[in-house]
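Participant: Only the shape, not the letters, is given here:
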């Protein structure tokens, strides 16, 4: 009889043969009409839960820790609280599943009370989920049971990384340090005192930018050309001061750090009096390394004082504590590899800001990530007259929560305030209203031309055409995460078996520029012929007929601009991060049957033809940088 008033929660691939009034699926999108899909319900309620989560993050920072707020208690430098660099506060949907899991838990809780349930049975092997549900039912005084599945959870982490996850967090931090030395620091020499003095005397501005994502051919000739800044390079060359470029290297499939060092040396031979290039790692001297270790220990000690904070991981009025879901990244942020990485970056940017001038301004690529707070705080400490400009480099997506905060965050002052640039440079026409709607100060926003998207100018619907019945060319655009790419190519393999690619004579694969070193593995498991293409998308658009894009890529929006039919991977066990979300006609696929249908009959999605500011004279950028 208990089952008739219980909610049955089935994890991936599970079935329930008993009786129950409410059966809910934790991961499945397509379920029987009489049953509930938690992912479907999340999609319907996501905007409300987003507001709740942002408010919860703010309130968590206000908890009192020995007479001061949590945010204040994590102050590590005179103008920097480490609070802003902790994973649950950064709210990245790319780093782990935890954020989406919290959304699902909130949805499950609402469903439970909506259906007047008085007990819960969970069938699955997710231990963190089990702990959360067991604790919640205990607080409610409701019965709870768990049936373990015979299926084992397959970890996405392999090899050494999987093994390290089982070790103490300080060991993980040490392992990160060793890995960083082996892959990066041993290939580069720290800046010497004599060179540092000369750099200070030479003056100039500083631009911190991701690397590579470059025009490789130009850069190998010594002409650095970033895909992030593109047509701004000639404008910068005309400015009456030196440009100091600091490259923030990210691991890329097939592109090693030592190769990047060689490119830096080549570029520095071209015109070092005008453009000089550095890696942020060059500023980690032996003494700075010791400072980073001490800072890590400081963060570690502060983290030990926060054990009572775990009880606050619940929404107002809710007795469901979701700390077990976020435990790993919370502890990694305070004791593990994330803490060590944060300490190193804070110190490297501190040393950089002491050495490299940023007069009259400093500029960086903005995604509201942890390293950006280290950079802004360093410039505020050591370059007090510097105007700090941050440039948007991606779409404002509703559920990329990194870009959003509770409005109360922007009302704080002093050392507890979020570190903000003097100007956030926004290049799409919807961006500034979106940013200001969060409470971000309007006077700190600036409209600029969309440097990354000038290839779109004059090309609206230019490649719209009648699709051939056969002999088509399909472009598969990969995402940034291994998880997403594994799903994308699994569906593509299954679709091929079902005849979905029969009308296509060529299948081209475009990897993401920040693909992990092993990110191409699912590509090589394909059961048909394909070609991997590393040239720019602007070279590929004219020769393709259809695009199949990862959920997280903005390139599906670009293809739609050109009039190319688009199929977008749906958000499976994640928030929908595609910029096409909400537009009529978009084809999100989550299973191979849907993919087969869309491959046979694709059609374009209509996007706003005035979305970007694309004036080639770059007047807005010139006024900002010369003002």
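Facilitator: Thanks, I have the structure now. Note that the coordinates shown come from a computational prediction; the quantities given were computed from them, not determined experimentally.
Participant: Please make it C-alpha for all contacts and neighbour counts, starting now.
Facilitator: Fine.
Participant: Just the terminal-to-terminal distance for stretch 154-172.
Facilitator: Start-to-end span of stretch 154-172 (Cα to Cα, to the nearest Å) is 21 Å.
Participant: if we look at it, which residues are touching it?
Facilitator: The contact list for stretch 154-172 (Cα atoms under 8 Å, 6 or more residues apart in numbering) reads 331, 332, 335, 336, 337, 483.
Participant: Not counting its neighbours along the chain, what's nearest the residue nearest the centre of the chain?
Facilitator: Centre of the chain computed as the mean C-alpha position; nearest residue by Cα atoms, centre = their mean is residue 94, 4.4 Å away. Excluding the flanking residues, the one nearest residue 94 by Cα to Cα, 6 or more residues apart in numbering is residue 481, at 7.1 Å.
Participant: Tell me, how many residues neighbour the one you found?
Facilitator: Neighbour count of residue 481, defined by other Cα atoms under 10 Å: 18.
Participant: For it, give its distance to residue 513.
Facilitator: The value you get for residue 481 to residue 513, if Cα to Cα is used, is 11 Å.
Participant: follow-up on the earlier one: what about the residue nearest to residue 94, distance to residue 32?
Facilitator: 31 Å.
Participant: can you check residue 536 too?
Facilitator: 44 Å.
Participant: With residue 307 instead?
Facilitator: Relative to residue 32, and taking Cα to Cα, residue 307 is found at 43 Å.
Participant: got the residue ranges for the helices in the stretch 351-500 of the chain?
Facilitator: Along the stretch 351-500 of the chain, the segments classed as helices by DSSP state H, counting those that start in this stretch run 370-382, 431-437, 482-497.
Participant: List the buried residues in the longest one.
Facilitator: By that I understand helix 482-497. 482, 484-496 (16 or more other Cα atoms under 10 Å).
Participant: put this beside the first:
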């Protein structure tokens, strides 16, 4: 009878006494359970089918009829623009905003594995209440009993105010979030506005006020790693450019007051008509009033869409419990308020440009605000808008992929798309093509963030010995704290297994500092500086599960070991690349950090990943045309 029980283990470590068929929900395998089914491993082996089916589900959800209209039409908040494209469920940010997408994909994988198999009982060991509801529904569909063995949740250190906020009604959360945003960003109101209103440039760049060069910032010059020396080239050619920045808090600009001072400094020292403003520069009572009106429109639409997810299963499973909170907040709470705020600020910024724009360029990550930009740009009569994926396009970063039917654009309120997608090399173009993107709308340009690789001296292809000086491991931190913490905890456990004399050199992400006191068993050196210079001095690089810095090391012919995150999908940019190493246990990590340095190094693949001509001929051609 035990063999007829499905035992799903959604907890750390291995089960002590599993009964029946054991399924590991968030583990790539346990030595103590060699016959267990690993759902993460099953996903990797059936990735193309699972990804395509999830994207198809999102597309078909947008086509569901609500009060006689397609959902995508029902949610229009402006003529020709639907709020659907700003909603998190359509954005599909599975690694950050919507991590529950991982469980949705795992439920599909479980259904595939169990197809045609009957069980007397399904047992779930987990702290995840939403997952238990989904599996209870699936068990009912399969005609078997369901039992949830709830385990104590992990303790998370949230402040009292955050805990109180979480339990407030969604509309109250929305009001508080809007108030907080206005309080924090109001000092940017009007920064660069007079220059913007007098701008003569016919080209606009929309970018993040982040990743700024500290030296340039101190001198009052705009220099960002997103754009390398492209702004200087445009200025030298006499191109007047308007820069619309989305401010992101970091150590260089820790508050809106500092950001406002930077904008004023940029404008004071700009040449050849370069103009700088931020999205928050357009804050005002009129914008706030429009936000409230748009939010009320969404609240009125809520009764029509409230039960939509539960009536649209993903395969055999009702996944609505996974998305319930997100879906509600998309209409009633914080997500709705901040999305409409971005929409109205973008509308104010683009509408106030005094000159019709012949070209626009924006950093493309397929976030919700980009859909607003694409719609507003066209409605105001401006010409070509070009999207620029500034880093790598990762297989499981679902933001970059859509069901192929989305690209037909034969009806109203269809997927907003740029005139062209400027890809930074063959790897990005290949990823878009394999995802079904229209080939004629892809164009190759130089990889601005990676131009330093053209001059960087790669590691010798000879086997590198480290025994005389000790193994040097460069740790490249992640943007997200959760990913960085997982990476550092795994390394801390693996550290005693590494050779004596191993040096752990840690470069945190600018937006995610690392405190050595959080990892007392790990001897480390915190460093800053150029990633290229640090890579040149290390033997092996160790990356988080998602960071694109892994590609920097890979292109410099350094062996790279990346975390295989059991909590999420494989978001590594090196997924599928020859010579890339992955580890999910301390033993595996220690072994691969050592063995990776002893294996023959893969041949140079820089040009396969990126276009690296520092003269930027492709960029010049694109922008001139």
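Facilitator: Nice, thanks for sending it over. Note that this is a predicted model, so its numbers are computed, not measured.
Participant: re the thing from before, any chance of the buried residues of helix 482-497 of structure 1 in TSV, with distance to residue 345 of structure 1 too?
Facilitator: Putting the buried residues of helix 482-497 of structure 1 into TSV (distance: Cα to Cα, whole Å) gives the following:
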residue	distance to residue 345 of structure 1
482	25
484	28
485	29
486	31
487	33
488	33
489	35
490	37
491	39
492	39
493	41
494	43
495	44
496	45
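Participant: Looking at those residues, spot the one nearest residue 22 of structure 1.
Facilitator: Among these, residue 487 lies closest to residue 22 of structure 1 (Cα to Cα), at 29.1 Å.
Participant: can you tell me which residues contact that closest one?
Facilitator: Applying Cα under 8 Å, 6+ apart, no residues contact residue 487 of structure 1.
Participant: Please determine how far residue 491 of structure 2 is located from residue 507 of structure 2.
Facilitator: Counting by Cα to Cα - residue 491 of structure 2 and residue 507 of structure 2 are separated by 14 Å.
Participant: Residue in structure 2 paired with residue 344 of structure 1?
Facilitator: Under the alignment (TM-score structural alignment), residue 344 of structure 1 pairs with residue 341 in structure 2.
Participant: Work out for me the element that match sits within.
Facilitator: Per DSSP states H and E: residue 341 of structure 2 is located in helix 334-351.
Participant: Would you mark the buried spots in that helix?
Facilitator: 334-351.
Participant: residues in contact with it?
Facilitator: Contacts of helix 334-351 of structure 2 (Cα under 8 Å, 6+ apart): 86-87, 170-171, 173-175, 177-178, 279-280, 282-283, 287-288, 290-292, 294-295, 298, 329-330, 368-369, 372-373, 376-377, 380.
Participant: which residues of the stretch 101-250 of structure 2 fall in strands?
Facilitator: Secondary structure of the stretch 101-250 of structure 2 (DSSP state E, counting those that start in this stretch): strands at 121-126, 145-150, 203-209, 241-247.
Participant: The first one against structure 1, how far on average?
Facilitator: On superposition with structure 1, the average gap between strand 121-126 of structure 2 and its aligned counterparts reaches 1.8 Å (mean Cα distance after the TM-score superposition for structure 1).
Participant: roughly how far apart are the nearest residue to residue 67 of structure 2 once chain neighbours are set aside and residue 70 of structure 2?
Facilitator: Leaving aside its sequence neighbours, residue 67 of structure 2 sits nearest to residue 304 (Cα to Cα, 6+ apart; 7.3 Å). Separation of residue 304 of structure 2 from residue 70 of structure 2 (Cα to Cα): 12 Å.
Participant: Which strands or helices does the helix or strand that residue 277 of structure 2 is a member of pack on?
Facilitator: Under the criterion DSSP H and E, the helix or strand holding residue 277 of structure 2 is strand 275-278. Packing partners of strand 275-278 of structure 2 (3 or more Cα pairs under 8 Å, 6 or more residues apart in numbering; DSSP states H and E): helix 193-197, strand 241-247, helix 256-269.
Participant: circling back to that earlier point, mind checking which of the contacts of helix 334-351 of structure 2 are buried?
Facilitator: Buried members of the contacts of helix 334-351 of structure 2, scored by 16+ other Cα under 10 Å, are 86-87, 170-171, 173-174, 177-178, 279-280, 282-283, 287-288, 290-292, 294-295, 298, 329-330, 368-369, 372-373, 376-377.
Participant: quick revisit: a markdown table for the helices and strands packed on strand 275-278 of structure 2, including mean neighbour count?
Facilitator: Rendered in a markdown table, the data for those read as follows (neighbours: other Cα atoms under 10 Å):
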| stretch | mean neighbour count |
| --- | --- |
| helix 193-197 | 18 |
| strand 241-247 | 22 |
| helix 256-269 | 19 |
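Participant: Which among these is found nearest to residue 48 of structure 2?
Facilitator: Closest to residue 48 of structure 2 of those is strand 241-247 (Cα to Cα; 34.3 Å).
Participant: Give me the helices and strands touching that closest one, please.
Facilitator: strand 203-209, strand 275-278.
Participant: Which residue numbers in structure 1 does that strand align to?
Facilitator: Against structure 1, strand 241-247 of structure 2 falls on residues 243-249 (TM-score structural alignment).
Participant: Straight-line length of stretch 460-480 of structure 2, end to end?
Facilitator: First residue to last in stretch 460-480 of structure 2 (Cα to Cα) measures 32 Å.
Participant: contacts for that stretch?
Facilitator: 96, 484, 499-512, 534-535, 537-544, 546-547, 549-550, 557, 593-594, 597-603.
Participant: Let's see which of those end up in strands.
Facilitator: Using DSSP state E, the subset of the contacts of stretch 460-480 of structure 2 located in strands is 503, 504, 505, 506, 507, 540, 541, 542, 543.
Participant: Tell me the one among the residues you listed nearest to residue 147 of structure 2.
Facilitator: Of those, the one sitting nearest to residue 147 of structure 2 (Cα to Cα) turns out to be residue 543, at 38.2 Å.
Participant: out of the strands of the stretch 101-250 of structure 2, which comes closest to residue 6 of structure 2?
Facilitator: Of all the strands of the stretch 101-250 of structure 2, strand 121-126 comes closest under Cα to Cα, at 4.7 Å.
Participant: packing partners for that closest one?
Facilitator: Where contact means 3+ Cα pairs under 8 Å, 6+ apart, strand 121-126 of structure 2 is packed against strand 5-9, helix 129-142, strand 145-150.
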